[in-house]
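Student: Build me a structure from this.
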Amino acid sequence: MKQQEQSRAIQFEAFGGPEMLRLRDVPAPRAGAGQIRVRVTAAGLNPMDWFMTSDAATAARFGLSLPCGFGTDYAGVVDRVGAGVTGFAEGDRVFGGALSRAVADHVVIDVGGTIAVGGDAHRTPDGVDDRTAATLAIAGRTATAALAAVGHGGGLGPGDTLLVGGAGGGVGVFAVQLARLAGARVIGTGSAASADALRALGAEPVTYGEGLADRVRALAPGGVTAAVDLHGAETARVARELGVPDERISTIAVRIDGIAGANGADAAPGALEEIAGLIAAGRLRVPLAATFPVERIRTAVELQAARHVHGKIVVDLR
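Tutor: Down below sits the predicted model:
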C-alpha cells in the first residue's frame, strides 16, 4: 500500500492563546478539480489570525471549528494542479490568503475562491521574494480599502494631508506608502520609538495619546483633509475634532456611527497585483519586523499580538 504523503501544519486542538498552538504531522491535502496545491514557503501574521481563534465563540463567527489551522497569508510554489485548472502550472510562484490554514507545508486553494471561502492565489512577480509576498494578502487589501473609503470619489492626491493612526503597523506600512505615492502628505501616529521607522516610510511622525489633536495642529496648521484609523478609535475621534468630515474618515478595527468601516473584502479587483507590481519596481517596500521558523510559532504570535512591532512578522516553512 502506498504510504500517505505527510505535511506539517500548525493547529489548534482547543481555541485560545499562543500556548494552544501545536505543530502537527497531518496527511498532505490533495488538489481536486478546480484547485491547486501550494507548497508554502512563508506565512505572514496578522492581528485577525489570533483574534479569530482566541475563543470558541469568536471562532464560530468566522466559521471555524476544531481541529483548526492558523494563519491566513501565504506564499510558495504550486506543486499540484487539479483537473480543469487553467492559468496555473506546477512550479509557478504564488501568494494569497487561505483563512486560518496558511501556516502549513501545503495549502489547497480554489482557483475561483476568495480568502474566506476556498482561498485565493496570485502570481508572485519576479523581484518579489516569498517572505515579502507572504505579507500582502490581508494588510495590502485592507490598506487599499481604507484609503479608498476616504478618497471622496476621486481618491487621495497632492492636495490632501492624511492622518494615519497606527502608521507603523502591518496595515500602516502599506497605507502610508500608497498615500505618498498618490501625492498626499502623510502624518502618522505611533510611539516615540517608531518615529524613525515612520519617517523611512515617508510619514511625518506624531506620538499618539493625550494631546494628539494639538500635536497634529502644530504639524499641519493648514488642517488635515482625511484620516484612516488602523488601530482603534483615537485617530478617528481626533480627526473629527480637527474638522475632518465623516465621509473622509475610515476605521478598520472598530465601528463608529457615521464613519466608514473598511476591510480587505472591500478592496478593488487587482489591488494586490498593483501592490506586488510596485514592490517589484522598487517603489514600495515591506519592512519585516522579524522572521521565525515554524517551530517557534508561539514566539512569533506572542510578538505579533503585543502590537508593538514596526512592520510585518513572517513564519518560514522552507
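Student: Only C-alpha atoms from now on, for both contacts and neighbour counts.
Tutor: Noted.
Student: in the stretch 1-150 of the chain, which spans are helices?
Tutor: If DSSP state H, counting those that start in this stretch is used as the criterion, the helices of the stretch 1-150 of the chain fall at 47-52, 56-61, 130-133, 137-149.
Student: need the ones you listed in TSV with distance to Pro205 and mean neighbour count, can you?
Tutor: As requested, the helices of the stretch 1-150 of the chain are arranged in TSV below (distance: least, Cα to Cα, whole Å; neighbours: other Cα atoms under 10 Å):
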stretch	distance to Pro205	mean neighbour count
helix 47-52	23	19
helix 56-61	34	14
helix 130-133	24	25
helix 137-149	18	25
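Student: Columns distance to Tyr74 on top of the ones you listed, output as a markdown table?
Tutor: As requested, the helices of the stretch 1-150 of the chain are exported to a markdown table (distance: least, Cα to Cα, whole Å):
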| stretch | distance to Tyr74 |
| --- | --- |
| helix 47-52 | 12 |
| helix 56-61 | 20 |
| helix 130-133 | 8 |
| helix 137-149 | 8 |
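Student: Of all the ones you listed, which one comes closest to Ile249?
Tutor: helix 137-149 (7.5 Å; Cα to Cα).
Student: helices or strands up against that closest one?
Tutor: With contacts defined as 3 or more Cα pairs under 8 Å, 6 or more residues apart in numbering; DSSP states H and E, the packing partners of helix 137-149 are strand 73-81, strand 93-97, helix 172-181, strand 249-251, helix 271-280.
Student: What helices and strands are in contact with the following helix or strand past the fourth one?
Tutor: Spelled out, it's strand 249-251. Sequence-wise, the next helix or strand downstream of strand 249-251 (DSSP states H and E) is strand 260-261. Here strand 260-261 touches strand 249-251, going by 3+ Cα pairs under 8 Å, 6+ apart.
Student: Let's see this one next, to set against the first:
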Amino acid sequence: PIVGPRALLLLLASAGILFGAMALVISARSDVYSLSKPQWQPSCTGHGGWAIWLPYGIVIAHVALVFPVLEVAMVMIHNRHSVRADILACMVLSQMATVAYVIWTTLLGGLRDYLSELFVVWVAALATNISSLRTEFNQVMEDRTRSEEFLAFSTRFYRSELPSFLSDYHLLKCKVLEVLMENQQQQQVPGAADHGPGTECSNTGAEVPAPQCMQRPPASTAAKSGDLLNRHPLAADVPVTIGIFEAVATLLPHVAVDKKTQFPGAVKSAFSAFVHAHLACGPNSTLGIPAEIASEVQAAVEQSNVVLSVLDRAKDEALLLLCTNEFLGYCRWLETQGCSARQ
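Tutor: The predicted structure follows:
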C-alpha cells in the first residue's frame, strides 16, 4: 500500500514532535504557563536564541514538508471507508492552526495578555471534531436507509419535531420539481398556450426533457407511507440535504431559475400549509429554529415574495440542529448496538 505502517508511524511521530515544539514555545515565551527556570539566559530564550528557532524550525518542516508529502500520499489511497476527505481536512486544518499558533506566539503580544497560546490549539481541536462529525452526518443523510433510521431514532428518543420538518420540506421540494417537470413537458406540445398553474417558474424556451433520473416513476414504486423521506414518487432521486432552489438548478438544468424565481402557483397551498405547521411565530413553537428565520419567512409571505430559496435558511438550521444536538446521541446508540455511523 502507498500509505503503510511506516507512513502512519511518521504521522504519529510528527504529531508528537509538533506538540513538543509547541510546549517549548510556551515554555520560552509565555509568562503565565512558562516552565522555564530563572537561570535560563536571555540569549537562549530571546528572539534570536536557539530555544525559539529550534521549535520554529520543526514547525516549518512539518508545515512545508511532512504534511504535504502525507497529503499527496493520502490522495492516492483507495477511499474504502470514506475517511480520506476527513483525514485531508484534518491535515490542512492542522497546518493552518500551526501557522496561526506561531503568529500568535510571536506577533500578537497584546492579544496574549488576554488569551493563552493554547487558545489556538483548542480552536483547532474543536474545529476538527465538528468537521468530522458534520462529514459523518452528511454521509448518513445521503444514505436513504440510514437517514430513515436516524430520523426515527431522533423522533423516538428525543421527541424531536425536526424529522417531521425535514420530511415535510422534502415533500414540498419534490412537489416543486414535479410541477416544473410537468410545465416543461407541456411547453413541448405544439400550440400549447395555457401552461397551467406555476408557469411563473418555468423556462419558456426549454425544449429538452427532464433528466432520466428525474422522470417520474409509477406510483407503485413509491415508498411506504410510513417512511419520512419517501412520501413522493420523486423522493428517492432527490437529495435530502440540498435546498429547493439548488435542487431545481441541479436536477432540472434546462429550467431557467434565479434567486428571484417564485414558487409555482400549483404548490402555493402546500407552501402555506408548511409554513403554518412549522414556522408560525408563537410561544408554543418547539422546533428550535430561531425566531429571526421564521420571521423572515413570514415577511416574505406577507409581501408575496415567496422565492424558491425562502426556506433554505430554515432547512440549513434544522440540519444543523439535528447534527449538533441529536446526531452524537445516535452515534453513541449505534456503538451500544455494535455498529458505527460510518458503514
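Student: tm score of chain vs chain?
Tutor: The TM-score (TM-score structural alignment, normalised by the length of the first structure) is 0.22; 119 aligned residues with a Cα RMSD of 6.5 Å.
Student: quick one on the thing from earlier: to Val108 of the first structure, which of the helices of the stretch 1-150 of the first structure lies closest?
Tutor: Taking Cα to Cα as the criterion, helix 137-149 is the member of the helices of the stretch 1-150 of the first structure that comes nearest to Val108 of the first structure, at 16.0 Å.
Student: quick one: which of the helices of the stretch 1-150 of the first structure is nearest Ser250 of the first structure?
Tutor: Across these, closest to Ser250 of the first structure is helix 137-149 (Cα to Cα), at 6.0 Å.
Student: That closest one vs helix 172-181, what angle?
Tutor: Orientation note: helix 137-149 of the first structure sits at an angle of 40 degrees relative to helix 172-181 (axes from the mean of the first three to the mean of the last three Cα atoms, to 10 degrees).
Student: quick one: which of the helices of the stretch 1-150 of the first structure is nearest Leu212 of the first structure?
Tutor: Short answer: helix 137-149, nearest of the helices of the stretch 1-150 of the first structure by Cα to Cα, at 21.0 Å.
Student: ok and that closest one relative to strand 73-81, angle-wise?
Tutor: 120 degrees.
Student: next structured bit after helix 137-149 of the first structure?
Tutor: As assigned by DSSP H and E, the chain's next helix or strand after helix 137-149 of the first structure is strand 161-165.
Student: Which strands or helices does that following strand pack on?
Tutor: helix 172-181, strand 185-190, strand 226-229, helix 234-241.
Student: Just want the angle from it to strand 185-190.
Tutor: For strand 161-165 of the first structure against strand 185-190, the angle by the same axes, to 10 degrees is 20 degrees.
Student: what angle separates strand 161-165 of the first structure from helix 234-241?
Tutor: 150 degrees.
Student: that older thread, which one of the helices and strands packed on strand 161-165 of the first structure is the most hemmed in?
Tutor: Burial of these is given as mean neighbour count (mean count of other Cα atoms under 10 Å); strand 226-229 ranks first at a mean of 30.
Student: re earlier: now the helices and strands packed on helix 137-149 of the first structure in CSV, please, with extra columns for distance to Ala57 of the first structure.
Tutor: Output for those, formatted as CSV (distance: least, Cα to Cα, whole Å):
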stretch, distance to Ala57 of the first structure
strand 73-81, 23
strand 93-97, 23
helix 172-181, 29
strand 249-251, 24
helix 271-280, 31
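Student: To Ile313 of the first structure, which of those lies closest?
Tutor: Evaluated over these, closeness to Ile313 of the first structure peaks at strand 73-81, with 10.9 Å, by Cα to Cα.
Student: Remind me what that closest one packs against, helices and strands.
Tutor: Checked by 3+ Cα pairs under 8 Å, 6+ apart, strand 73-81 of the first structure has strand 35-44, strand 93-97, helix 130-133, helix 137-149 packed alongside it.
Student: Please tabulate these in CSV and include distance to Val315 of the first structure as additional columns.
Tutor: Putting these into CSV (distance: least, Cα to Cα, whole Å) gives the following:
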stretch, distance to Val315 of the first structure
strand 35-44, 5
strand 93-97, 14
helix 130-133, 8
helix 137-149, 15
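Student: All set, thanks.
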